[in-house]
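Participant: Kindly generate the corresponding structure for this input.
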Amino acid sequence: MKAEIITIGDEILLGQIVDTNSAWMAQALLSLQIQIEQITSISDREEHILEALHNASKRADLIICTGGLGPTKDDVTKFTAAKFFNTSLVRNEAVLDHVRGIFARMNRSMPDINHGQADVLANGEVLFNDWGTAPGIWVSHEEKVFVFLPGVPFEMKSLMTHRVLPKLKEFKSEEKIAIRYILTVGIGESHLATQIADIEDSFPAHLHLAYLPKIGLVRLRVSASGRDLEELEKDVEHYTDLLADRIGDAVVAREDLSFEEVIVRSFVESKATLSTAESCTGGNVAKQITEVAGASEMFIGGIIAYANQVKEALLHVEHATLEAYGAVSEETAIQMAKGAQKQLGTTYAIATTGIAGPGGGTPDKPVGTVWVAIAGRSEVKTKLFQFHQDRVLNIERTTSQALLMLWNLFQKEKGF
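Facilitator: Below is the predicted model:
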């Protein structure tokens, strides 16, 4: 079964929000062996919606649309879909009772405009929205399936999980796909590609290797498509083994995991703990770690020591060190890391101090100058980085390098 996703909303095209719905739906559908052929983002305009529905119906068997189901005048998805299917909207009393109930539970009067959310496509099946006022709608039309969902992420996810995916399990897709992942750190994309070029060249036609780079890491995706899932699984496993053996120590995971997830898992398994002392990253290192479920088992806490007085008072950085070397220095970074490690009682500690920009640089320490220190079981590792003028990028690069340094020291000290 081939599928397409259409996201509707001017806010996406204007960059006011990021379309996270499509990525989540693509992963959910892949678990049912349903492959996404195309994702299209369009504005809240009738002509654009009609065109997108028409084009998608020529390519895909399943078309999922998100957005434009709200009560306001700019939400035109249902009205446009009625034109596309040459049908009408009808008032669904069960949906109307549900909407009334939501307002009653909030002890608020229901505006007349919300009555329209109970209007659904006459040729569709209502998908009740337990978390909001806009129901989803399932339409079977000319041997195609169209699903219309609200754009609010938590409402969409609830409807997909409890209403849409169970219905899609009834559909059997003849085309199968098998996928494996390799997560590498500390090696650039071009160097990695050169290292495994001969293996990639030996791939049979039904296998594909994708490079998914981010700052500090590259994720490899090995995929195969065909009709015999068992054979596909054997093929991708064989070639993934070849790649992983060739890449060696740069491989940190053979699952679809983030680097932060790998760190959290490894620390938990080793009963190691982590703390952070952040200046120029402003808590971003701690944020990346604590976004991982289970981080509470290894992350004790962090101190955002932006001002020198905080470095002294909470991390016990010596005043003489700051006077002699400055806040952005190896000496200060070391004392920050040791201070966090001691104050919070952790096995490891990360410290970052630098000039993120755009101001604050000097001839000796220009914008982008960063020191990172990692305090471990037996030693402290430090490194100086000279990044660029972009503040956001400097913070991201510092975070990435800090986590890589942490990982390298953690691997070195295993068994201590």
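
Participant: C-alpha only now, for contacts and for neighbours.
Facilitator: Fine.

Participant: Same question for the strand or helix carrying Glu323: list its buried residues.
Facilitator: In this assignment (DSSP states H and E), Glu323 forms part of helix 319-325. Neighbour-count burial for helix 319-325 flags Leu322 (criterion: 16 or more other C-alpha atoms under 10 Å).

Participant: Other residues contacting that helix?
Facilitator: With contacts defined as C-alpha atoms under 8 Å, 6 or more residues apart in numbering, helix 319-325 is touched by 308, 312, 331-332.

Participant: let's see this one next to it:
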Amino acid sequence: MNPTLEIFSQGEEIVTGQTVDTNAAWLSQKAVACGFTVTRHTAVGDKLDDLIVLLQDISQRADCCICTGGLGPTSDDLTAEAVAYAFNIPLEFDEIAFEQISRFFAQRNRAMPESNRKQAMLPQGAERIDNEWGTAPGFSLTYGRCWFAFLPGVPLEMKHLFHDRILPKLSTRFLLQPGQLITIKTLGLGESAIQERINSIEIPAQVQLGFRAGADDVQTKLLFPFDYPET
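Facilitator: Here you go, the predicted structure:
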């Protein structure tokens, strides 16, 4: 059975619809390609209590969770604080993270606001994820049954960190065996008509069946597990 993965996005701009959460879709595609079973996407606004409850729930039900957003320097960036409360872990000042943030501003001949010091406060015992593309370092830790990776919400930074920092860790932490996805595109038939025709076919329980209706076609998707016998 493939390990399960959840994607958790933090930000009031996401839950209010001001920003489309493209991070979750991109991460899902990467996770499925790696061999994870993605079970949930969750978005939470800038409310500390909601973040705490969600983190505690995920720690009990998922094998892995990729979290994006909430690592900035402002008062509505609450991810590290929520982790501290949820898992009863104190925050501590990370000197190396602070040096990296300071250097980011110095290289651009800009004064660093005092508020950016907050970004160097990381949960005790967490592994820092260095970020050369912005001021927000990520971090990872294990709590309960789940390994968490916390990444900045800026898509460019998130993608770089996922490729360079997270992917190598996933391959060593989890037994990942990607399945095979087959997509059949159909023109001139609706979803219901395709479903009726498929009803006469016995699809094995371990094969996931799904549909995606577009403007011009319907895509029927069959996801086969890695160990499904070839015929």
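
Participant: Got a TM-score for the pair?
Facilitator: For this chain pair, the superposition-based TM-score is 0.91 by TM-score structural alignment, normalised by the length of the second structure; 229 aligned residues with a C-alpha RMSD of 1.9 Å.

Participant: quick revisit: pull up the aligned stretch in the second structure for the helix holding Glu323 of the first structure.
Facilitator: Alignment of helix 319-325 of the first structure against the second structure: no match, by TM-score structural alignment.

Participant: now the contacts of helix 319-325 of the first structure: which count as buried?
Facilitator: 312, 331-332.

Participant: What is the neighbour count of the aligned partner of Ile129 of the second structure in the first structure?
Facilitator: Under the alignment by TM-score structural alignment, Ile129 of the second structure pairs with Leu127 in the first structure. When neighbours are defined as other C-alpha atoms under 10 Å, Leu127 of the first structure has 20 of them.

Participant: Against Val147 of the first structure, how distant is Leu127 of the first structure?
Facilitator: Per C-alpha to C-alpha, to the nearest Å, Leu127 of the first structure is found 9 Å from Val147 of the first structure.

Participant: what residues are shared contacts of the two?
Facilitator: 136-138.

Participant: out of these, which one sits closest to Gly151 of the first structure?
Facilitator: Gly136 (10.3 Å; C-alpha to C-alpha).

Participant: which residue in the second structure lines up with that closest one?
Facilitator: Match for Gly136 of the first structure (TM-score structural alignment): Gly138.

Participant: Quick one: the helices in the stretch 251-400 of the first structure, in order.
Facilitator: Counting by DSSP state H, counting those that start in this stretch, the stretch 251-400 of the first structure has helices at residues 259-270, 284-290, 308-315, 319-325, 330-344, 391-412.

Participant: With the second structure instead?
Facilitator: In the second structure, the helices defined using DSSP state H lie at 12-15, 22-34, 48-61, 79-87, 95-106, 155-161, 167-173, 191-198.

Participant: Select, out of those, the one closest to Ile182 of the second structure.
Facilitator: Short answer: helix 22-34, nearest of the helices of the second structure by C-alpha to C-alpha, at 12.8 Å.

Participant: Now do the buried residues in the closest one.
Facilitator: 23-24, 27-28, 31-34.

Participant: and that helix, which stretch of the first structure?
Facilitator: With TM-score structural alignment as the criterion, helix 22-34 of the second structure aligns to 20-32.

Participant: For Val222 of the first structure, list the residues it contacts.
Facilitator: Val222 of the first structure touches 179-181, 207-210, 236, 239-240, counting by C-alpha under 8 Å, 6+ apart.

Participant: what about the second structure, which of the residues you listed hold up?
Facilitator: Of the contacts of Val222 of the first structure, the ones still in contact in the second structure (both residues aligned by TM-score structural alignment, their matches' C-alpha atoms under 8 Å) are 179-181, 207-210.

Participant: any idea how far the residue nearest to the spatial centre of the second structure is from Pro204 of the second structure?
Facilitator: By C-alpha atoms, centre = their mean, the second structure has its centre lying nearest to Ile66, at 3.1 Å. Using C-alpha to C-alpha, one gets 30 Å for the distance from Ile66 of the second structure to Pro204 of the second structure.
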